[in-house]
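> sequence plus the predicted model coming up.
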Amino acid sequence: MARFLSLIILPMLTILPFSYASPQLMLSTGSSLLVEEYRQTFLVSPNGDFSCGFYEVGRNAFSFSIWFTNTVDKTIVWSANPKSPVNGRSSMVLLNHDGNLVLIDVNGTVTWDSKTSSGKGTTLVLLDIGNLPLTRGTRLVSGYNSLYFDNDNVLRLMYDGPDISSIYWPSADYTVFQNGRTNYNSSRIAVLDAEGYFRSSDLLKVKSSDWGTVTKRRLTIDYDGNLRMYSLNASSGSWIVTWEAIAKMCNVHGLCGQNEICKYLPSLHCSCPPGYEMTDQQNWKKGCRPKFIKSCNRSYKVEDFEFIKLPHTDFYGFDRTYNQSISLEECKKICLEICSCSGFTYKTGPGLCFTKVILFNGYSNPNFPGDNYIKLPKKLGISTSIVSRKSHLTCNRNIPQIVEGSSSMYGMNSVDKNWTTYYVFAAILGALVLLFIGTGWWFLSSKQNIPKSMEEGYRMVTNQFRMFTLQELREATGKFKEEIGRGGSGIVYRGVLKDKRVVAVKKLTNFSYNQEELWAEMSIIGRINHMNLVRMWGFCSEDHHKLLVYEYVENESLDRYLFGNLSSERLIAWSQRFKIALGTARGLAYLHHECLEWVIHCDVKPENILLTRDFEAKIADFGLAKLSKRGSSSFKLTHMRGTMGYMAPEWALNLPINAKVDVYSYGVVLLEILTGTRISSGITVDGMEIELRQFVQVLKQFLESGDVKDIVDHRLQGHFNPEQAMVMLQVAIACLGEKNSRPTMNDIVIELLACADQDDHPAYSW
């Protein structure tokens, strides 16, 4: 635990006049604590949440630290000497008569001091209030990784290793504004508040998945370089990850060494590319070395080298040259003519060529829209036909399995698993994990006489997403008293759990899975976590009772605010509409591109977009198609999923389906947000009813004219941002185009973010 520091709701060691502290909670001048007494807590905060004293970091090695009192592993939140532990004999902490707190090693060396001189009669107390903010000049550090404010006032994560230094969050592929940040600030401060919000002066705003609840939290750079927010499970004393900065761990720089490639197989894995071997067989961090001698002298000849293709692979950064709109052969020629060029990354379409001098930050991802070509001597005799594994995003039952969305907000369809050969290994590992967790829950639910320590261990494994008992949910919902919705698959009730979380509990009907099968299906969905997706907290399976437990979203669904006769109080303003459009795009982009289990929703519509009290969008009912009984006679159209009016044309044509069906549906929703009318149920122009494709042609005329005031919801009375409206119209038209020409959800997020900063400007009134 001493390898990282944490930004948390943190009490500080504070020097106060003697009268401010009670004798039980303070250290007075001239007092000391010997390291041999480390099992005795030195200081305790008044509410007992935090403790301070000597902490054992190794054999006969100790740090002077503050930690959470009621955690299983005594989680450290601050250490005075993380890099210089003191000896386990005769070392001490002393508050001397000058009012200075010093840490003294066995040989009398002062390894740390508080640099205070408050004089005689002062005391040291441990407070239980306050926050440790991250400000200019301070860093959160874990090994070679750090969180800090850069010179442009933007909060960043950086890998600063012995060989390279590179920023990996926010993504360097996008501008500051495209990443949702701003460099127009000078305060440089970031704070985690009591409700689970982490905010910084560059406009970063994130929140924990359990935000709003009262609990202890910490924000930590872990040993793997990722920034995570943890919430304390008070009953077990363990920590739950409630937010993380990097969804794909291979995007964290420095996990693999030089010349290495990071992959998910299905867990993180470092490997050497062709022509390279491990530098140290015991340590991947030391990278890979070439099996050939790199030499740039007169003996270098272009004809002696060739390229090995590494599909969907890149080595991020350290580009030698950058060229665009050139062919693959021209890119090869450029690299061959530069002796120091180790390879290049090429992206088809725009014809982008990035030559690499050195190969750092390598990663392979089937979503990466390019290939790497590594430069090797022909004499190595390596085959140029090396092909990496490919994955496809699809709803078609004959293509590898992914998670799908439901056909309606409460309806569910079936999908068959058809793993290809290269997923067999992942499936076996996944089955073993599920067997372990399922067995653990069987022990718990069947109330066996197992040791308490073992029971707690099982609960630690599943404390974030878990199985509820029927009795728990009866109590939470007041015996299923408050109904908040219903549909073809069940009834939804409002409930409050014992930890004060408000939840939505769905009673499933016509559902025949047993407990083990339900757990296997739910475990995938339970791992999905994004601020723009409705969180699933768990499920219940007892006899014929099958229930799902969701995060409760206060403001109902988007359709209730867009359509019908609304009072002026319920009419959503332009700024809220744009925020909803952007949030929905972000949620879908996460499902399509970021989460480890790729998901196609297949039923994007306003009814499945729920709104928080702050009108943040949360997409509901993704992944529920997996829960329907396979082969059920009640679902004859097994390939048709979605709602008429929002479904892409390829559904009706029985064509292979991929993530672009969600893009099409999003385009319809975007038009409905823009116009405030139900586009999906038919369009009337000048008294004539026309099809959506005809309406798109009409919209293109408005786009060309640059005048959109007649398109935007008239109920806004001209109060909207015309630049944002133009971008939304342009994006919607692109989404409704031919399948292959539609943008990705990542592209859409970037387009919307480019004008998001205009949202705070006064809206134009026509």
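The structure has been received and is ready for your questions.
> from now on I want contacts and neighbour counts done on CA atoms only, so please keep to that.
Noted.
> end-to-end on stretch 166-184?
Its start and end residues considered, stretch 166-184 measures 23 Å (Cα to Cα, to the nearest Å).
> and it, what's buried?
166-170, 176-183 (16 or more other Cα atoms under 10 Å).
> residue 125: neighbouring residues, count only.
Applying other Cα atoms under 10 Å, we find 28 residues neighbouring residue 125.
> likewise residue 186?
Neighbours of residue 186 (other Cα under 10 Å): 13.
> putting a second one here so we can go through both:
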Amino acid sequence: MRSQTLVCFYLLFLLALFFSFHSATSKSHLQLKRGASLSVDDASDFLTSPDNSFTCGFHNLGSSNAYWFAIWFTNSKDKTIVWMANRDRPVNSRGSEVHFRGDGTMILTDVDGTVVWQTNTTTTDVAIAKVLNSGNLVLENPQGDILWQSFDFPTDTLLPFQTFTKNKRLTSALRKGSYESGYFNLNFGSDNVLRLISDTPDTSSNYWPNPDLNVYTNGRTNYNSSRVAFLDDMGRFLSSDQLQINASDMGYGIKRRMTIDYDGNLRIYSLMNSTGLWEITWQALRKPCSVLGVCGRNAICVYAPDPQCACPPGFEVNDPSDWNAGCRATFNETLLHSQQVKFMEIPHVDFYGFDLNWTSPITLEACRDMCLKDFRCLAFSYRILGQGFCYVKSALLNGYESPDFPASIYIKVPSSVQPPNPSSLFESGTMCGYAEPERIVGSPSMYDFTPKRVKWIYIYSFCAALGGLELMIIVLGWWFLFRKHGVPASVEAGYRMISSNFKRYAYAELKKATTNFKTELGRGGSGTVYIGVLSDGREVAVKKLGDVFQVQDEYSTEISTIGKINHMNLVRMWGFCSEGRHRLLVYEYIENSSLDKHLFNSNFLTWKQRFAVALGTAKGLAYLHHECLEWVIHCDVKPENILLDGEFQPKIADFGLAKLSQRGGPGSEFTRIRGTKGYMAPEWALNHPITAKVDVYGYGVVILEMVRGIRLSNWDVDDDYKNEAALTSFVRTVKKKIERGNSSWVESFVDPRLEGKFSRKQAETLVQIGLSCVEEDRNKRPTMASVVQTLLECEDDTEIQISDNL
């Protein structure tokens, strides 16, 4: 009897729990009808999208008394907001509500009844309000027509298929952890080009695309006046000014957003379902300090190693919580008009713009005198590019440090200002947190100009000793933690995985791993590759580089480049060795060797595998050219450099051996010959500047070889063009057959070993892409991003054409 009583009690408890839970969640709506409200007093009073991806309601920031009516990602860990109605005017935590009035207007009121926000829909035809699965809050009539939508009023975020037009803009948050509007904007300019603009209290200027280059050099066009852009559900961002962006994880089934962050950088994020965290899959600016005005007046954006704002010597921060307020002088600025002044030199630093004048050629002393004689001059920049260049500054705005900037800024200060503390540039709060690590800016030195003497004060040795001591402590700490104390196997394995992503190996270790370099996998112009097994059991490919890489500078560039780049269609580098004359690279081992081994012999690929290789290779090259944090030209695209993994997916090798060049910078073109005969673009022989279009040419040859199944050097030459090269003859022959309307021209060029088992549409697309890629005029060749897009459009075509000719 007692047991039955307990069971009944237990059932009643569960029933009560169910009803309490039901009542607590009963205010979660899929839609609101006219006359209904959402109240800030009830945390469960909100709208959700049908698939529960998005929630709309009142959102609180921390423990504050302020609330915003917003839409956020339901399943993200931090409930990431994508839209706000009252961004710059939060409401009270008590008594505020959103009311869907009978006249069709949705209105937000504060506790005192003040109208904070409302829609512009005063029509009784409005029937319901709801959140779509796209994250769009809409007001609809009974027929389902949208009469108002939040997509027309974006804040800082663009969602997939949210059209971005000439009348819209994205505006950053003012600071980290804040929702109020900041100073950075994304919008279409009057020239029809999509731009990032810094609109601070001091100045307004665009900083992306590169303001030092014209529209066409930046890869844009201003002829299309439609001014429209959107992010699709594959991770592609397309704009009417010909801008195309691809997320590094491009594909379906991933929640994404494009956001202009508080630091002024535009980024695409992908949601990791397992953790609820966001991963950056594209960003507009590799160096966040390139954002103009990110640190305010008199401040400098430095890498230490993450981006931070700092005050130069003689200045102090106005508001540590808001770097937009910049820095103020610690001295009486009227003293700058006296003769007793000196100049603080800060190497590799510049303040962009506000030049009173610039002069060249000129000496450093003459440049100094120009600044001394002009009461408006606050500093001067001096650089030597073959000859001296002097830039006299009237204001210290847009300050940034770049390790490769070939100049120094000399800031005018009174003679009474003391030399800076060695760490003065690094005591500031972190400003941005997304950039890759850079080296720490050199500590400022004092260049003391007085009428009688010039005095240098060096403090670099102190910084070097401090950095070395810090590094030693970190290394000893990790060694003590993992070698002297037991840790769970999963933790140790995770640490080993992270640390082994880029590790410096001893030569003896690699010699042992490869059994004294016994088994050779292949060799090429850059070196010889051997198979090896590391001490942790991983199979690796170890490349011994040739003499050309004995120069330390080139080798350092190699490893820093390839170590930062990661894409599923690129071979991953695990580490390197640099001991004496030994230069080695350690790569992941790819099971199925290179493409040529599976294309030009009896062990050939199926059509499905060939198309997958063509698409994957295009994705890898597009990532190198357009999406990775460095702009990389491969310069030697050929079947031997396309490796195939266990599932015959392609991975491009040897891309790190090419010269890096910055977008639009003076190093964006180079002429040192690399490559393999037959895959080298005509501009090599013509001694023309080399751009990413050389990779497009090599890719074109590769996919034509994949279609034909024959090495280019073995192609039959048409009798009409027997005096021409095989590729030229092939191009002419194909174009001639297409012009004649020969419907079977594709079948005549596809590898006969496939016995007609291929997709005619895909084959035709590959041949046409190949022909466009091998155009002699590089300007007529497509970009790899457009090649990827074209291939994706016919990826799902699975129709197998059985040729009548076979």
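All right, it came through fine. Not measured: the values here are computed from a predicted model.
> just tell me what residue 402 of structure 2 corresponds to in structure 1.
Aligned by TM-score structural alignment, residue 402 of structure 2 pairs with residue 365 of structure 1.
> now its match: how far from residue 371 of structure 1?
Separation of residue 365 of structure 1 from residue 371 of structure 1 (Cα to Cα) stands at 10 Å.
> check residue 605 of structure 1 too.
Counting by Cα to Cα, the gap from residue 605 of structure 1 to residue 371 of structure 1 is 35 Å.
> have a look at those two and say which one is more surrounded.
residue 605 (28 against 19).
> isn't that one right next to residue 669, touching?
Yes. Applying Cα atoms under 8 Å as the test, residue 605 of structure 1 and residue 669 come out as touching, 6.0 Å apart.
> got any residues that touch both of those two?
Common neighbours of residue 605 of structure 1 and residue 669 (criterion: Cα atoms under 8 Å, 6 or more residues apart in numbering): residue 646.
> which SS state does the residue nearest the centre of structure 1 fall under?
Nearest to the mean C-alpha position of structure 1, counting by Cα atoms, centre = their mean, stands residue 247 at 4.1 Å. Counting by DSSP: H, G, I helix; E, B strand; the rest coil, the backbone at residue 247 of structure 1 sits in coil.
> can you tell me what it aligns to in structure 2?
So, by TM-score structural alignment, residue 247 of structure 1 is matched to residue 286.
> measure the nearest residue to its match once chain neighbours are set aside to residue 623 of structure 2 for me?
Spatial nearest neighbour of residue 286 of structure 2, chain neighbours left out: residue 629 (5.5 Å); criterion: Cα to Cα, 6 or more residues apart in numbering. Distance, residue 629 of structure 2 to residue 623 of structure 2, by Cα to Cα: 9 Å.
> can you name the next helix or strand after the strand or helix carrying residue 770 of structure 2?
Residue 770 of structure 2 is part of helix 760-773 when elements are defined by DSSP states H and E. Sequence-wise, the next helix or strand downstream of helix 760-773 of structure 2 (DSSP H and E) is helix 784-793.
> which position in structure 2 pairs with residue 80 of structure 1?
Residue 80 of structure 1 maps onto residue 85 in structure 2 when the alignment is built from TM-score structural alignment.
> how many other residues sit next to that match?
With other Cα under 10 Å as criterion, residue 85 of structure 2 counts 21.
> re earlier: give me the secondary structure label for the residue nearest to residue 286 of structure 2.
Applying three-state DSSP: residue 629 of structure 2 is coil.
> these two touch, right, it and residue 284?
No. In this structure, residue 629 of structure 2 is not within contact of residue 284 by Cα under 8 Å, at 9.3 Å.
> out of these two, which sits in the busier spot?
residue 629 (22 against 18).
> which stretch of structure 1 lines up against stretch 201-214 of structure 2?
So stretch 201-214 of structure 2 sits over residues 162-175 in structure 1, by TM-score structural alignment.
> quick one: contacts of that stretch?
Here stretch 162-175 of structure 1 has contacts from 156, 157, 158, 159, 160, 179, 245, 246, 251, 252, 253, using Cα under 8 Å, 6+ apart.
> kindly reformat the residues you listed as CSV containing secondary structure.
As requested, these are arranged in CSV below (three-state DSSP):
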residue, secondary structure
156, strand
157, strand
158, strand
159, strand
160, strand
179, coil
245, coil
246, coil
251, helix
252, coil
253, coil
